[in-house]
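Asks: One predicted model, sequence on top.
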Amino acid sequence: MTEQHGVNVSGGLSLKAQLYGLLVTLLALAFASALYTSIEGVRAYQAKQLASHAQDAAHNLGLAISPHLDEPGLVLAETMASAIFDSGYYKQIQFTDAEGAVRFSRVHENSELNVPGWFQSWFPLYAPQMQSEVANGWIPGGTLTVQSHVGQAYEALWQSAKGLALNTLWLLVAAMLIGYLILRAVLSPLSALKGQALAVMRKEFHQVRRRPFTLELRALVNAFNQMVSNTERSFSEQANYAKQLSEQLYVDGLTGLPNRQALLMQFEPQREDALLHNDSLQLGLIRLPSLADVNQTDGYTGGDQYLLRCIDIVQQHLTALSDVRLYRLSGSELAILCRLDSDDLLQLNKKLTSEFAAQSTDIYPQGFAQVYFTQVKDKEPFADTISRLDTLHLTQTDVTAETRQDGTTEGHSRQYWRGVLKQYTAVTQTGLPIETESQFEHLSTSLAKHFELMLQPILGKDGDIIYSESLVRFNWQQAGLSTAATFSMAERLNLGPALERAVLCFVLSQLRHHPEHRIGINLSNVFVNDRMHQQWLLTLLKTLKGQLPPLVFEIKESALINQESRIRDLIQNLKEVGALVTIEHFGAHLSSFQSIGNLDIDYVKIDGSFIRSLNQHNNIFFVQSLTQICHAVGVKVLACHVESATTARQCMQLHIDGIQGRGFADTTSINECFKNFIYSDTPTGLELRNKFLS
């Protein structure tokens, strides 16, 4: 059964099947009735012929034997009767004299007929006994009784029935073919309309090109096409407007980079996420000290080229890194917000410093560019972090000292990480599909002591729990490990996909014990962009079919960039196994508004930076636009990082469908959640909601 937000689109009998079934039934009944009537008419004719044939034979034979009644033994009369009887058309010929004595009799014994028994029982034939008075002159001589044999009549009736059945069958086939063509012409537009409606449910907008000849259906097709066209146009206009608004508010016009306002919005959500995952968050500052000199010597065009050249160099080094983003703070300053381990950060700083030094020539009297990084402290505001970066610039402090001091992988050698990751990925390194439950049990048992599954609910407007998002924390020797550092080192050791598979196996193994509650699972871009990994996941889901709770897979908005076709195939495959799909961090990249109109997704989760900044009028208007865009195509909207009752009320006023945040429900171990019925039923969710809002 296929469902789309509770709309059942299958499970009944189609109109096509009903009409074709009705057509076949009516035609079959009509032609069967006609065939039966025709055969019955032939049977009645044959029965009449049997009586007439016997009566004629009785008269004629009686006249023939009447002159010979005086002969002793009626030898000649009996001979004539035998001659007629031997023709096989008669069952009985008998002559009884005036005193009632039988003078001669011929009776045909029962014989097999070349006619099926069922046919004889359905269409019985009875041959009556016909009599004729025979006189010898004026003296009554006796009575001659003649009965025809039904064998010839049955054979004639059977042959007629076969001919009638064949003709009726041809007529039935011809009538069905004509009826099929007529119904096909009528139902084809309805089938096209059904496909159009299902496509709209999948966020696809298609026009029905073929116009039916039936006036009512033509009007219906035109109305549907107009409705779909209006929906598509409305969605496109809203998406374009939201894109323009986002570019005005959060994008630098010259470079196309997110501006200072975007960085301010992203700073706190990134800091909270880093804390949640035991990661470290770093902020980098890139200064172009020679920009003023270049503007004076080469004009503002030369200064713009200088800035764009620096951005191009930085982007080349950031492409291979995840969770790293470049911003433009002001005319001569760029910022990098990232979540890297100390080794990756040092390597990035070293490469950028070396590249900037190589670019320094006489054209840039103050040097090409300078880069500084600092680690963001817990609950530290943006102003304090940027102030510390300015101090690093003024004192020319090297990044190495600070990152070594604050690095999260302090004391963890490459050999240490190799041992940790070897344990984590011992069974999933091969990438072979898990096709049996015994394989899965062995894997989940080995991972349970190293991973911990946490849940955080997403509450609906009415207090219902839409689903709970899952989070995996890494443990080693009773100590927590940084999520970013773990994945970063796994990538360096070529174990990134294996670690992803291990995490998914662990999550699914834990969820098998709680099959009644909908759970969300994050998919990394590694899985989203690789078909081999996708197939591995789909095989695992099919292996565990019937043992898992309803699932929601969360895909990052960044995965949509230049991968829309591949994402569409993945979403379709996930839908086939009964899962729902969420696009998270929606709006962060400011370029995917049109994409959701082409993807069969169920939810979008607005990036937390917009939710945290709902106190600003521009952000309220922007979030409202995003919500309207999604609702226009039937996608539900979720808000994360809801930390206050004021923000929750604003979300409800903006018609956001679900809220998530540490303000009313923090992440909790899955065992604690279901042990105490936390985050698992509507009454609890309603209590959380009311308590939070009060």
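Replies: Alright, I've got the coordinates. Numbering: from 1, shown residues only.
Asks: Please make it C-alpha for all contacts and neighbour counts, starting now.
Replies: Noted.
Asks: Would you tell me which strand is longest in the protein?
Replies: In the chain, with assignment by DSSP state E, the single longest strand is strand 465-476.
Asks: Identify the residues contacting that strand?
Replies: The contact list for strand 465-476 (Cα atoms under 8 Å, 6 or more residues apart in numbering) reads 277, 420, 449-460, 480-483, 503, 507, 517-522, 552, 658, 679-682, 685.
Asks: Just the buried residues of these.
Replies: 277, 420, 450-460, 481-483, 503, 507, 517-522, 552, 658, 679-682, 685 (16 or more other Cα atoms under 10 Å).
Asks: Can you give me the distance of L74 to F506?
Replies: 111 Å (Cα to Cα, to the nearest Å).
Asks: Next, the buried residues of stretch 102-121.
Replies: So stretch 102-121, judged by 16+ other Cα under 10 Å, has buried residues 104, 106.
Asks: that older thread, L74 and F506 - which one has more neighbours?
Replies: Using other Cα atoms under 10 Å, the more surrounded residue of L74 and F506 is F506, with 24 against 14.
Asks: Enumerate every residue touching the more buried one.
Replies: By Cα under 8 Å, 6+ apart, the residues touching F506 are 443-444, 447-448, 451.
Asks: On the three-state scheme, K575 is what?
Replies: State at K575, reduced to three classes by DSSP: H, G, I helix; E, B strand; the rest coil: helix.
Asks: circling back to that earlier point, inside strands: which ones of the contacts of strand 465-476?
Replies: Counting by DSSP E, the contacts of strand 465-476 contribute 451-460, 480-481, 519-522, 552, 658 to strands.
Asks: let's bring in a second model and compare:
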Amino acid sequence: MAHKWWRKLPGISLRTQLHLLIVLVALFTFSFSLYISVQSTQNYLNTQMKSHAQDAATSLGLSMSAYMDDPDLVIAQTMVSAIFDSGYYAELEFKTAKGEVKIKRQNPIEYDEVPQWFVRLFPLSPPFQSSEVNNGWMVAGVLSIQSNPGIAYKTLWQQARQSFYSIALITLFSAFFIQLIVYAVLKPLRRIEVQAQEVGKKNFLQQDKLPFTTDLRSVVKAMNTMVANIQRSFKSLSLQADELKVKVFTDMLTGLGNRRLLEQRFAAEKTEQKAHDLRLHIGMMSLHSLTEVHQRQGFEAADQYILLAVKEFKEMLEAMTNNQLFRLSGSDFIFLSHLGADELEQQVQQLSTKLKLLDSVFYPKGFASVALMEVEPEDNLHHCLSSLDSAIIQRAQQPDLPVMVKDESMLIKPEGRMAWHAVIKDLIQNQNFELWAQPVINADKSVEYIETFVRFYYLHSQLSTAETYAMAEQQGLSLQLDQQVIHFILQQVQNEPDHIYAINLSLGAVSSATFLQWLEKELQLLAGKVRLVFEVSEYSILRAPEETKALMNVIKQNRCKVCIERFGSSMATFKYLQGLNVDYVKIDGAYVSVLNDADNQFFIKTLCQISHGIGIKVLAPHIECEQTMDSCFAAGVNAVQGNWLLAPQKVNAQVKKSVLTQPFINLELVHSPRN
């Protein structure tokens, strides 16, 4: 029982323990030394008073012997008075041989400035010392003298004070120098602690300065070796994953995703579209003259043609967020976007105009054409590519045709910027949000955390989440919208400490210093009432790396966790993980949807090895069947999420308690992992 109680106590640092030990030893040494010093002086004074009284009794007794014939002892009394009046004696008494007291003197004992507690603590007991007084050969009487302890107390008190100050000074200097020695010894330990903490933050620091102490030097060398091994393993696995991604999912000439990655990404985006009612657009750019350039001018000219077109395509996409570019075949390029239809159509139209300006005699059939369409829930990739290809052919013959193939939506769509501004202001002011939630499930059926997100409503109709955020960005209201959404979610979950809840952060929020300050205040107000995970997309991290690090530091300081979502969606190297203090990575759904493929399985295993090697848990979304879930767990994934387990659940005032407080939110899982 005592052992369990002891284990629950908060730990004490080694530095504090050593400092406490030094203070206790110093106090003990000081107290013991002072006591010994005062006690030694006390014993010395007792001995001195005894000797002093004995000498006085012997000397005075001899002097009085010559005057014992006088019955009144007048001269003897005069001699006694001369000695006793000096004040060094407390009491003097002369008794005759018959026991008659002939002479008796007493002095009051005065302690002057000596405190009473000191007198009680160190008592002085001067004894009566006696000497026989003879009259010839006969004993005339006995002379007894006692020394005055008042003077001895004063001497003892002065000596005690001097000892106190001198021993205290020596103790302080000794403790100070010992503290310096302890600091010098503990400084390497502090560096080891910092090094270990930095490894936990995925920073692989080496200690160049070795401590003087041989034991600590061995520990530092061992730590350096361990960190170097972790870093080497991380770099090796990252390089292996990068090479595999380039080999399997990348077009070698352009560095863009290939058709295989497009198919997987399209399937993942369709899953997201169904789960969250997102708007998805797909666009195509076709290089009409590639075959002619290749035949007439050779491979190098054809490659330059492709790279120039890709450059123009990328410049258009860089002006927008959440876009993905792929090379479908030799002359065709595809991009996927969640951007609003109006803004996206405007950007694609500008690209079309720019491509038209590149037409020249070097490109007999024109430089390139573009087309755009909205992906409906029932559309598959083949249908979309066929529609875009037909539109490209038509636009090559009739350049004035609109770039948008079709523009249909079941969602409400405000017309014009002023209408959108009013809608978004209404959302911010009235919080016309719906809270939805979906759990992330571990292999043992426990909930790792519950992801929360909102859907927007205006005039009782649902708005496109992606388009709403895009228009808020255009209207300069994205920061206010992000703050209201997060504040709304925090209000819903702040009294639900049983689970961990995840909140998604947009690129605008991640890159805003104002949002960072606001979020820090919100988290401080929560004061740990609820456990939170903040999900940040890989795209946001790569676009705003420094701002992301600052955001993660604030999140971690407030005892929350960080998850990188859509991990692996970009073509960037995985080395960017180094230095990021994250707890989870959520693999991009494009890799999860086709785990029956051997290359995908190996890729996921490598991602898991990279993440686990630096203490990061791996999550897999878009679980649509048991086989996919089993493959994820077999590859090393820690937890999974998807409609097969449990589709996103609406949370409202009536069912909030049942949704957020059940072992699995709202209800039992439709399916669950097998133990």
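Replies: Nice, I can see it. Predicted, not measured: the structure shown is a model, and the values here were computed from it.
Asks: what's the TM-score here?
Replies: Put the two chains on top of each other and the TM-score (TM-score structural alignment, normalised by the length of the second structure) is 0.93; 665 aligned residues with a Cα RMSD of 2.6 Å.
Asks: And Q305 of the first structure? What does it align with in the second structure?
Replies: Under the alignment (TM-score structural alignment), Q305 of the first structure pairs with Q304 of the second structure.
Asks: tally of neighbours for that match?
Replies: Neighbours of Q304 of the second structure (other Cα under 10 Å): 12.
Asks: quick check, F28 of the second structure in a helix?
Replies: Yes: checked against three-state DSSP, F28 of the second structure lies within a helix.
Asks: and it, how far is that from I167 of the second structure?
Replies: Taking Cα to Cα, one finds F28 of the second structure at 12 Å from I167 of the second structure.
Asks: Repeat that for F333 of the second structure.
Replies: Taking Cα to Cα, one finds F333 of the second structure at 86 Å from I167 of the second structure.
Asks: hmm, back to that, narrow the contacts of F506 of the first structure to just the buried residues.
Replies: 443-444, 447, 451.
Asks: got the residues you listed as CSV, with distance to R568 of the first structure and secondary structure columns?
Replies: As requested, these are arranged in CSV below (distance: Cα to Cα, whole Å; DSSP: H, G, I helix; E, B strand; the rest coil):
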residue, distance to R568 of the first structure, secondary structure
L443, 30, helix
S444, 30, helix
L447, 32, helix
F451, 31, strand
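Asks: So what's the gap between stretch 181-199 of the second structure and the chain middle?
Replies: Relative to its chain's centre, stretch 181-199 of the second structure lies at 18 Å (Cα atoms, centre = their mean, to the nearest Å).
Asks: All the strands of the stretch 551-675 of the second structure, in order from the start?
Replies: 561-567, 584-587, 617-620, 639-640, 649-651 (DSSP state E, counting those that start in this stretch).
Asks: Of those strands, which stretch is the most buried?
Replies: Sort the strands of the stretch 551-675 of the second structure by mean neighbour count, taking mean count of other Cα atoms under 10 Å, and strand 639-640 sits at the top with a mean of 27.
Asks: which strands and helices sit next to that one?
Replies: Applying 3 or more Cα pairs under 8 Å, 6 or more residues apart in numbering; DSSP states H and E, one finds that strand 639-640 of the second structure contacts strand 433-442, strand 617-620, helix 626-635.
Asks: could those go into a markdown table alongside distance to S130 of the second structure?
Replies: Shown next, in a markdown table, are those (distance: least, Cα to Cα, whole Å):
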| stretch | distance to S130 of the second structure |
| --- | --- |
| strand 433-442 | 96 |
| strand 617-620 | 93 |
| helix 626-635 | 101 |
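Asks: thinking again about what came up before, the strands of the stretch 551-675 of the second structure into TSV, with extra columns for distance to P188 of the second structure?
Replies: Below are the strands of the stretch 551-675 of the second structure laid out as TSV (distance: least, Cα to Cα, whole Å):
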stretch	distance to P188 of the second structure
strand 561-567	30
strand 584-587	31
strand 617-620	31
strand 639-640	39
strand 649-651	52
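Asks: Of those, give the one that comes closest to Y576 of the second structure.
Replies: strand 561-567 (11.1 Å; Cα to Cα).
Asks: what angle sits between that closest one and strand 500-505?
Replies: 60 degrees (axes from the mean of the first three to the mean of the last three Cα atoms, to 10 degrees).
Asks: Show residues contacting strand 561-567 of the second structure.
Replies: 532-538, 552, 555-556, 581-589.
Asks: any idea where the helices of the stretch 51-200 of the second structure begin and end?
Replies: Using DSSP state H, counting those that start in this stretch, the helices assigned to the stretch 51-200 of the second structure run over residues 74-84, 116-121, 149-200.
Asks: in the superposed pair, what's the mean gap between the last one and the first structure?
Replies: Spelled out, that is helix 149-200 of the second structure. Here the mean offset of helix 149-200 of the second structure against the first structure after fitting is 2.9 Å, by mean Cα distance after the TM-score superposition for the first structure.
Asks: Name the next helix or strand downstream of that helix, please.
Replies: helix 214-249 (DSSP states H and E).
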